[in-house]
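Undergrad: 3D model of this:
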Amino acid sequence: MKDYDISSFFEFLGYGSGDHTYDCPDLRSLSVYCRGRRDQLEKLLEPTPFELADDRFVVSIADFGNNSTTTYYDAAIILSVKYGEVVGGNYYYEWEDKHTTVAAGRELWGYPKHFALIALDEEDNGVSGRVTLEGETMFEVEVRFDEAVTGEAWKGFSVYPHLQVRAVPQVNGPGFDSFDIISRNTAKDFELKEVRRGTAIVKLGNEIVAGDQQLEILETLGAEFTIGDFHATRENGTPTIVASLA
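TA: Below you'll find the model as predicted:
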């Protein structure tokens, strides 16, 4: 058998190790804050070890076009959850537009990424975005900037730290080789440059369901469009394991 360094397999996979670092200057991010039906949000979380922490959730799109490694768009629906005493944001639905970043996010850190086409269009008076795949719309958002929107409606809500499940199924059995709850908080290194708020319209597609019901938005609270310097550092961009269940 040849002398073999297993770390070289990352080159074959097309992404770095779990402690790799990257930066994205002038990251554009859109977050639309919504209020949903508590029973539906709890239904979504039934297959997970998390409990619902808030009936508010976020619909988001981020443009990593300036990323120091692979460039990509990211879109998500993020729920507020708790595990024990830890409260954070769970990326429940998530899409990206590069196959390598989809694989890396799922396999390294447990983000439930799927491939989709993503757009984030900026105008003088607003922002619009959409996520689609093979003619199916995952969601669409339309935001109009309005200085009267203060962010008070989502005060106290935070998607950080991210709380995700990184689960590795058994290759020949019914269970999991590992099942870890991980926490990751890149907000500690984010440098905000600009923020604009406004009103928003969100349309969720037929793919976004809780059980056999389409996920409902009872109220759209408002939107926040930010520009800032993103950093995934070894200190905060590398996840920590909160608990291991397998």
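Undergrad: going forward, measure contacts and count neighbours with C-alpha atoms only.
TA: Will do.
Undergrad: all the helices of this structure, residue numbers only.
TA: With DSSP state H as the criterion, the chain has helices at 9-13, 38-45, 99-109.
Undergrad: out of those helices, the one nearest Thr240 is which?
TA: For Thr240, the closest of those is helix 99-109, at 9.8 Å, according to C-alpha to C-alpha.
Undergrad: how about that closest one: buried residues?
TA: Across helix 99-109, burial judged by 16 or more other C-alpha atoms under 10 Å covers 101-109.
Undergrad: which of these lies closest to Ala62?
TA: Closest approach between those and Ala62, by C-alpha to C-alpha: Thr101, at 13.6 Å.
Undergrad: please generate a structure for the following sequence too, so the two can be compared:
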Amino acid sequence: MSEVKIQKANNMPVQSPLVPEPMVPYSCKNSRTVYAMCEVNEETVRRHLAPTPFEYVSNLCMIYVNNFLESPELPYMDSGIIFTVKYKDMYGGYYMYEWEDNDVAIATGRYWGYPKKYACMELEKNGDYVHGTTTRKGVRLIDIEVDLSKPIENVPSLKKTFPHLNLLTIPNPDGPGIFSQRVTARDNSSTCKTLSNQYGEAKVTLQCSSNDPIGDFMPVKVLGGGYSVTDFLATMENGWAKVIDTLI
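TA: Next comes the predicted model:
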């Protein structure tokens, strides 16, 4: 018979929490990412931002697939599309859409407002060729190819990636509507160290599934891509999100 130890009972399910307590600190050595920097249609970006309180800043985005499997506390694969947005006088990176393959990581991220869903990711590096994919409901949502043998200089970056600006939304339990909605900011960049970052020519294909509209951003203008390796650390001091505003 297993022994279930309940700590604060502030998690779900209370008798056997899905998310570890506490959620931080956690880390990952050699977190690997393949990414592409792309320009997309401005009208499309504005349309996808419309349900949020965030303001349009630029049509430049980063599309990525990440391998976080070396984390001893929270191993997962991750992917998404990030834009720089503005909330009042604050600029930050907004994960417009994001997917992961570990239900613990999905639930943890949703505590802070990350829009995580379940999908299957693959990231492979063969010599100078790096390939990343994201598949959900039988649809390949993201396909990124980067050729590091064809280096590119001056690949653009987002105006702001940190803090991550999120919209933490909790639905009503007794009917349609929102019970609570808060804008959060999270920034653990000070304890992350980039070990390497190589640029190269990139190709990107995006597709929609029945409820994953990332394919709306096609066609994309690919400005370059890269492959980075990072030592990640979220500490007790910077791993939590801060509530910037309460909307509801």
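Undergrad: drop the TM-score for these two in here.
TA: TM-score for the superposed chains, counting by TM-score structural alignment, normalised by the length of structure 1: 0.89, backed by 239 aligned residues with a C-alpha RMSD of 2.1 Å.
Undergrad: Ala116 of structure 1 matches what in structure 2?
TA: In structure 2, the residue matched to Ala116 of structure 1 (TM-score structural alignment) is Ala119.
Undergrad: now do the contacts for the aligned residue in structure 2 for Arg130 of structure 1.
TA: By TM-score structural alignment, Arg130 of structure 1 lines up with Thr133 in structure 2. Residues near Thr133 of structure 2 by C-alpha atoms under 8 Å, 6 or more residues apart in numbering: 65, 121-123, 140-144.
Undergrad: hmm, 10 Å instead?
TA: By C-alpha atoms under 10 Å, 6 or more residues apart in numbering, the contact list for Thr133 of structure 2 reads 34, 64-66, 79, 120-124, 140-145, 204-206.
Undergrad: would a markdown table of the buried residues of helix 99-109 of structure 1 with distance to Trp95 of structure 1 be doable?
TA: Below are those laid out as a markdown table (distance: C-alpha to C-alpha, whole Å):
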| residue | distance to Trp95 of structure 1 |
| --- | --- |
| Thr101 | 10 |
| Val102 | 8 |
| Ala103 | 11 |
| Ala104 | 12 |
| Gly105 | 10 |
| Arg106 | 11 |
| Glu107 | 14 |
| Leu108 | 16 |
| Trp109 | 15 |
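Undergrad: so what's Glu51 of structure 1 up against?
TA: Glu51 of structure 1 touches 41-42, 45, 80-84, 87, counting by C-alpha under 10 Å, 6+ apart.
Undergrad: wait, the match of Ala116 of structure 1 touches Trp99, no?
TA: Yes - because the distance of 5.7 Å satisfies C-alpha atoms under 10 Å, Ala119 of structure 2 is recorded as touching Trp99.
Undergrad: look at these two and report which has more neighbours.
TA: For Ala119 of structure 2 versus Trp99, neighbours defined as other C-alpha atoms under 10 Å are more numerous around Trp99 (25 against 21).
Undergrad: hang on, Arg197 of structure 1 packs against Ala153?
TA: No - between Arg197 of structure 1 and Ala153 there is no contact under C-alpha under 10 Å: 11.7 Å.
Undergrad: common neighbours of these two, please.
TA: By C-alpha under 10 Å, 6+ apart, the residues touching both Arg197 of structure 1 and Ala153 are Gly222.
Undergrad: what about the strands in structure 2?
TA: 26-39, 55-67, 77-87, 90-100, 116-118, 120-126, 129-136, 139-147, 164-171, 178-186, 193-206, 221-234, 242-246 (DSSP state E).
Undergrad: okay, now Leu148 of structure 2: neighbour count?
TA: Neighbour tally, Leu148 of structure 2, other C-alpha under 10 Å: 19.
Undergrad: would you mind finding the match for it in structure 1?
TA: Under the alignment (TM-score structural alignment), Leu148 of structure 2 maps onto Phe145 of structure 1.
Undergrad: thought its match was touching Ala223?
TA: Yes - contact criterion C-alpha under 10 Å: Phe145 of structure 1 and Ala223 qualify, at 8.4 Å.
Undergrad: joint contacts of these two?
TA: By C-alpha under 10 Å, 6+ apart, the residues touching both Phe145 of structure 1 and Ala223 are 127, 196-200.
Undergrad: got TSV for the residues you listed, with neighbour count and distance to Thr233 of structure 1 too?
TA: Compiled in TSV, the shared contacts of Phe145 and Ala223 of structure 1 are given as follows (neighbours: other C-alpha atoms under 10 Å; distance: C-alpha to C-alpha, whole Å):
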residue	neighbour count	distance to Thr233 of structure 1
Val127	20	29
Arg196	18	26
Arg197	23	28
Gly198	23	31
Thr199	20	33
Ala200	23	32
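Undergrad: show where stretch 48-67 of structure 1 falls in structure 2, residue numbers please.
TA: On the basis of TM-score structural alignment, stretch 48-67 of structure 1 is assigned to residues 52-71 in structure 2.
Undergrad: flag every buried residue along that stretch.
TA: Buried residues in stretch 52-71 of structure 2, counted by 16+ other C-alpha under 10 Å: 54, 56-69, 71.
Undergrad: and which of those is nearest to Pro213 of structure 2?
TA: Pro213 of structure 2 lies nearest to Ile63 out of the buried residues of stretch 52-71 of structure 2, by C-alpha to C-alpha, at 13.9 Å.
Undergrad: ok, the closest one touching Gly80?
TA: Yes - judged on C-alpha under 10 Å, Ile63 of structure 2 makes contact with Gly80 at a distance of 5.8 Å.
Undergrad: which residues are common contacts for those two?
TA: Applying C-alpha under 10 Å, 6+ apart, one finds that Ile63 of structure 2 and Gly80 are jointly contacted by 35, 95, 97-98, 142.
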